[in-house]
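Asker: the amino acid sequence is not available; the structure is as follows:
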């Protein structure tokens, strides 16, 4: 169980946050206006979701984010109400708006990601300095997309700086951002199965295949590799073990934020020095509790407490010991 006392400082980097708008409609019809059954506005972006998740788990964390324009002011209003500590960098332009459409008739989900504001190299370096300073010897969580103006090796730079300061970097991204970050040897990465397949350039047909590729990433310097598998749970490969976490069966309202919730759950336990098994269990419980929520809403802490006991974590063989 998560304690409100956090042993290590936790910093979250969110360079491209958003305001998330979710519409529930009967069904999309081409060239016709569709009236929403429900709509909601939430602070969004992967890093923001992780920060919100940590707050709900009682973890004191500081979220470092970029805001711009009128949408940025609206986002600040939301974040000030939902997070304990936020460090803002204001730039020109407008904070992006992301859209999610949920079809009640078909159960289909559509997502559109907006375009964020331009961030200069000077502004980027200023925010990164603040992020690394706050992280110290704790956890630096680096996640989400980047504005087009920012280089794809930025997360690698962030990982190196966190490590140089004595901290541990947690990275949840994809494509070139993730590929470059891996070269900098973060402590934990959390690709989903699709992202891992894109990273290695081939389909991964079974559990052994996924574990084999995770071990190869570990050999390149990543300490923990967690591969999320949706409703099937997740695999966590450490230096001494392979753990399989089975997700509890829950009704799915929306999958938005499930991966971010898993990162928040695992980071919350890492900050307290918990075992790999407990960290994986917490991450899966948070993810399962989030998919039960509408739109981009995240988990309810009471539901996480209920689901935690339903998450089965089993050490697998594959030539490794059962330790964490």
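Answerer: All right, it came through fine. Being a predicted model, the structure only gives us computed values, none of them experimental.

Asker: please count neighbours and contacts with C-alpha atoms only from this point.
Answerer: Will do.

Asker: contacts only, for residue 68.
Answerer: Contact partners of residue 68, counting by Cα atoms under 8 Å, 6 or more residues apart in numbering, are 90-95, 117.

Asker: what about 6 Å?
Answerer: Residue 68 sits next to 90-95 when contact means Cα atoms under 6 Å, 6 or more residues apart in numbering.

Asker: neighbour-wise, give me the winner out of these.
Answerer: Ranked by the number of neighbours (other Cα atoms under 10 Å), the contacts of residue 68 place residue 95 first, at 27 neighbours.

Asker: what's around residue 115, how many residues?
Answerer: Number of residues near residue 115 (other Cα under 10 Å) recorded here: 16.

Asker: what separates the helix or strand hosting residue 261 from the chain centre, distance-wise?
Answerer: Element membership for residue 261, per DSSP states H and E: helix 258-270. Put simply, helix 258-270 sits 7 Å off its chain's centre (Cα atoms, centre = their mean, to the nearest Å).

Asker: hmm, who's touching it?
Answerer: With contacts defined as Cα under 6 Å, 6+ apart, helix 258-270 is touched by 46, 49-50, 53-54, 279, 282-284, 286-287, 290.

Asker: could you do stretch 125-136 as well?
Answerer: Stretch 125-136 has contacts (Cα under 6 Å, 6+ apart) with 9-11, 162, 165, 167.

Asker: closest to residue 302 among those?
Answerer: Using Cα to Cα, residue 10 comes nearest to residue 302 of the contacts of stretch 125-136, at 22.7 Å.

Asker: pasting the second one now:
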């Protein structure tokens, strides 16, 4: 079974107005709300690709209830730790420009964290754990390290989709997959990366440091997968980008879904690129049909 962890989920409230006038009454022309959080996105895309998962993390209050009900109604299993304070609401205000207001989130106590650790201790070598997103300010900075150490004890594969120091610290624990984009990879090595060729030496260094598979996305320039066996360079499908939100999460889900079915790294990479592009070309997360329509456009060059 696949388990996703979202430590600081949100209820994303999208508000569209013709124009924002500060200090005055503004009326919306369209509103929507949906669960937010990278791990939750991964679970949603996995379900659309016919792969079941459990969504883990922390939820509280009426907003937490909404998120859990939403996921359950879409056939996604949940096993969240309940917390005392409300899950945060993030507001995205769209007019001629887009403004975001992200809340801090609830306080996560030591008991809450221990309850999550207890769930992860029950995982086995047949399971995969996906850790995605940032760590709330109320939690220890080494939370990811503590959780993946439990995976190592159980023989559980784990995937980490995070930035900077969070990513660096888990590399010695041999994550099955990490997925920085080219900007995040450049930040890790204090450089600027603009092409697939420039990715390769830095991706190889991440493998040397412990990552089993490294996917680096470069938007319309393609993507690179690097492991100990080979380097794979993928072309990006052509299309109009409507929103990049969730594209990276879709790449992670696409890789896991295809790998679970085929055990082929190359085929999983192909699905990953198609899924990420399908979300980028959509409003909201990708559908299976959209992803499959883009698969023929993804060509992969393998290098030893």
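Answerer: Yep, that arrived. Note that the coordinates shown come from a computational prediction; the quantities given were computed from them, not determined experimentally.

Asker: what about the counterpart of residue 268 of the second structure in the first structure, distance to residue 79 of the first structure?
Answerer: Alignment note: residue 268 of the second structure maps to residue 279 in the first structure; criterion TM-score structural alignment. Residue 279 of the first structure sits 26 Å away from residue 79 of the first structure, going by Cα to Cα, to the nearest Å.

Asker: give me the more crowded residue out of the two.
Answerer: Higher neighbour count among residue 279 of the first structure and residue 79: residue 279, with 26 against 20, using other Cα under 10 Å.

Asker: distance of the more buried one relative to residue 308 of the first structure?
Answerer: Applying Cα to Cα to residue 279 of the first structure and residue 308 of the first structure gives a distance of 11 Å.

Asker: repeat that for residue 314 of the first structure.
Answerer: For residue 314 of the first structure, the distance to residue 308 of the first structure (Cα to Cα) stands at 14 Å.

Asker: more crowded one of the two?
Answerer: Set residue 314 of the first structure next to residue 308 and count neighbours by other Cα under 10 Å: residue 308 wins out with 21 against 14.

Asker: what residue in the second structure is paired with the more buried one?
Answerer: Under the alignment (TM-score structural alignment), residue 308 of the first structure maps onto residue 295.

Asker: element containing the closest residue to its match other than its chain neighbours, please.
Answerer: Spatially, and ignoring its direct neighbours in sequence, residue 295 of the second structure is nearest to residue 274 (5.5 Å; Cα to Cα, 6 or more residues apart in numbering). Per DSSP H and E: residue 274 of the second structure is located in helix 265-280.

Asker: equivalent analysis for residue 240 of the first structure, please.
Answerer: Using DSSP H and E, no helix or strand contains residue 240 of the first structure.

Asker: any idea what it aligns with in the second structure?
Answerer: Per TM-score structural alignment, residue 240 of the first structure is aligned with residue 229.

Asker: excluding chain neighbours, give the residue nearest to that match in space.
Answerer: The nearest residue in space to residue 229 of the second structure (Cα to Cα, 6+ apart) is residue 304, at 6.7 Å.

Asker: correct me if wrong: that neighbour contacts residue 232.
Answerer: No. With contact defined as Cα atoms under 6 Å, residue 304 of the second structure does not reach residue 232; the gap is 8.8 Å.

Asker: the more surrounded of these two?
Answerer: Using other Cα under 10 Å as the criterion, residue 304 of the second structure and residue 232 rank with residue 232 on top: 23 against 7.

Asker: quick one, what contacts the match of residue 268 of the second structure?
Answerer: Residues near residue 279 of the first structure by Cα under 6 Å, 6+ apart: 266, 269.

Asker: run the last query once more with 10 Å
Answerer: 1-2, 236, 262-273, 285 (Cα atoms under 10 Å, 6 or more residues apart in numbering).

Asker: in PyMOL, select just the buried ones from these.
Answerer: Applying 16 or more other Cα atoms under 10 Å to the contacts of residue 279 of the first structure leaves a buried subset, and the PyMOL line that selects it is:
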select buried, resi 2+236+262+263+264+265+266+267+268+269+270+271+272+285
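
Asker: looking at the contacts of residue 279 of the first structure, spot the one nearest residue 201 of the first structure.
Answerer: Distances from residue 201 of the first structure to these, taken as Cα to Cα, are shortest for residue 236 (20.6 Å).

Asker: my guess is that closest one meets residue 213, correct?
Answerer: No. Using Cα atoms under 10 Å, residue 236 of the first structure makes no contact with residue 213, being 12.0 Å away.

Asker: which neighbours do those two share?
Answerer: Counting by Cα under 10 Å, 6+ apart, the common neighbours of residue 236 of the first structure and residue 213 are residue 225.

Asker: what's the burial count for the aligned residue in the second structure for residue 252 of the first structure?
Answerer: Using TM-score structural alignment, the partner of residue 252 of the first structure in the second structure is residue 241. Each residue near residue 241 of the second structure was counted by other Cα under 10 Å, and the total is 15.

Asker: pretty sure residue 167 of the first structure sits against residue 161.
Answerer: Yes. At 8.7 Å, residue 167 of the first structure and residue 161 qualify as touching, with contact defined as Cα under 10 Å.

Asker: could you check the angle helix 276-291 makes with the helix holding residue 261 of the first structure?
Answerer: Orientation of helix 258-270 of the first structure against helix 276-291 (axes from the mean of the first three to the mean of the last three Cα atoms, to 10 degrees) gives an angle of 140 degrees.

Asker: and helix 258-270 of the first structure, how far from the second structure on average?
Answerer: Per the superposition on the second structure, helix 258-270 of the first structure and its aligned residues are separated by 0.9 Å on average (mean Cα distance after the TM-score superposition for the first structure).

Asker: all helices of the second structure, in order?
Answerer: 38-48, 61-73, 110-121, 143-154, 164-170, 182-188, 196-208, 247-262, 265-280, 288-294 (DSSP state H).

Asker: can you check which of those gets nearest to residue 54 of the second structure?
Answerer: Minimum separation from residue 54 of the second structure across the helices of the second structure (Cα to Cα) falls at helix 38-48, 7.3 Å.

Asker: quick one: the closest one to the first structure mean distance?
Answerer: Here the mean offset of helix 38-48 of the second structure against the first structure after fitting is 0.6 Å, by mean Cα distance after the TM-score superposition for the first structure.

Asker: residue 184 of the second structure maps to what in the first structure?
Answerer: Matched across to the first structure, residue 184 of the second structure falls on residue 195, judged by TM-score structural alignment.
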